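Participant: structural data only, the sequence is not supplied:
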């Protein structure tokens, strides 16, 4: 892979990752309500989710899912239900999102946060479809594919992890300056509502023809 092509991929990926979406709001919500340690776990989960989705896409799972209506429907509904469930859970815990009760209110082990972030990222069928549409633009068919896949996967996952971690640090920094519990409750509600909306959109996603 040429340096110019790789730099173009880095620029395009960075621009896409900087756009706040449900995953980033999840990172922000956990960072604000549970602190830096859990935020790091969230960022790591996001990286793992992107790694799974991108690797599966490049290994052909994405093509199989898009070619099979049954497989696509199963994955679509699993992802949609999980996103909606997680959004409802965040909404229900919003009233407990207060600075004075961070140690006990709505707390979740870092391992659980890591798993949630990874699942939210990896189970979204749009991730697989996105990688199938996005990555081939940077593949050189005349060159060995495996080295190119390795470079693209490692680059995107590293950028995704850095992006999520940067958002998490920003949220953790803001957390120390926010004194009104209603602000954190509002942010938690926004994150939960966004996840529910993403779940609904995922459920309505149609298989590409």
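Facilitator: All right, it came through fine. Every value quoted in this text rests on a predicted model; they were computed, and no experiment measured them.
Participant: use CA for all of it now, contacts and neighbours both
Facilitator: Noted.
Participant: from residue 50, how far off is residue 155?
Facilitator: Taking Cα to Cα, to the nearest Å as the measure, residue 155 falls 11 Å from residue 50.
Participant: structure two is appended below for comparative analysis:
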């Protein structure tokens, strides 16, 4: 495994974990209501869902690569389109999220597990994010390195959650996030569109080349 691939997998797990979404919004709500300890409990539970979905996404990505470069390129295009759609939705956001973490009032850890495992957006976002960031190194992906890919993505997610736990209990940081939630969401939308364009840049030449060959 090259250093660039290692960094890309860690970065994928980190970005997947820290990008504002239902889980991140929920932990900030929990932190505001019950403090850092409850927020940390929620994230520890939510991490189980992340491991499941990221592992499943990596299996799909490596499987597509092993089937053939065309299959991976098709997955790259689909992932890019999904990320582009998510980015447009995020940029068009006008109102703050009104989601309330009421289910976490008593058992934040167990609520985090349930939240992470049942989030319908978790798998497609994981596939899209990892495909976009790993597309330039697709030829390096094999079944033999799958366990390491999972471990590295977990490490990236752990770094992201460590940062979230550190800031969720800080009143000033929490206030800034809540005040500028819409702007932060829009900026993440721009980032998603950038990932989408990167994935298309690596997938389309392969598909067009295979058709003209």
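Facilitator: It's in. Predicted, not measured: the structure shown is a model, and the values here were computed from it.
Participant: can you give me the TM-score here?
Facilitator: Overlay of the two chains. TM-score (TM-score structural alignment, normalised by the length of the first structure): 0.59; 180 aligned residues with a Cα RMSD of 4.2 Å.
Participant: the more surrounded of residue 155 and residue 50 of the first structure?
Facilitator: Legend: neighbour count by other Cα atoms under 10 Å for residue 155 of the first structure and residue 50, higher for residue 50 (27 against 15).
Participant: quick one: contacts for that one?
Facilitator: 118, 121, 122, 127, 157, 160 (Cα atoms under 8 Å, 6 or more residues apart in numbering).
Participant: can you put the residues you listed in a markdown table and add distance to residue 173 of the first structure, neighbour count and secondary structure?
Facilitator: Formatted as a markdown table, the contacts of residue 50 of the first structure follow (distance: Cα to Cα, whole Å; neighbours: other Cα atoms under 10 Å; DSSP: H, G, I helix; E, B strand; the rest coil):
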| residue | distance to residue 173 of the first structure | neighbour count | secondary structure |
| --- | --- | --- | --- |
| 118 | 23 | 25 | helix |
| 121 | 24 | 25 | helix |
| 122 | 28 | 24 | helix |
| 127 | 29 | 19 | helix |
| 157 | 24 | 21 | helix |
| 160 | 20 | 25 | helix |
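Participant: nearest to residue 25 of the first structure, of those residues?
Facilitator: Set against residue 25 of the first structure, the nearest of these by Cα to Cα is residue 121 (12.0 Å).
Participant: now do the same for the closest one: its match in the second structure.
Facilitator: Mapped onto the second structure by TM-score structural alignment, residue 121 of the first structure lines up with residue 126.
Participant: distance from the helix or strand hosting residue 42 of the first structure to the middle of the chain?
Facilitator: Using DSSP states H and E, residue 42 of the first structure falls within helix 36-58. Put simply, helix 36-58 of the first structure sits 7 Å off its chain's centre (Cα atoms, centre = their mean, to the nearest Å).
Participant: which secondary structure elements does whichever helix or strand comes after it sit against?
Facilitator: Next along the chain after helix 36-58 of the first structure, taking DSSP H and E as the criterion, comes helix 61-67. When contacts are defined as 3 or more Cα pairs under 8 Å, 6 or more residues apart in numbering; DSSP states H and E, helix 61-67 of the first structure packs onto helix 69-92, helix 125-134.
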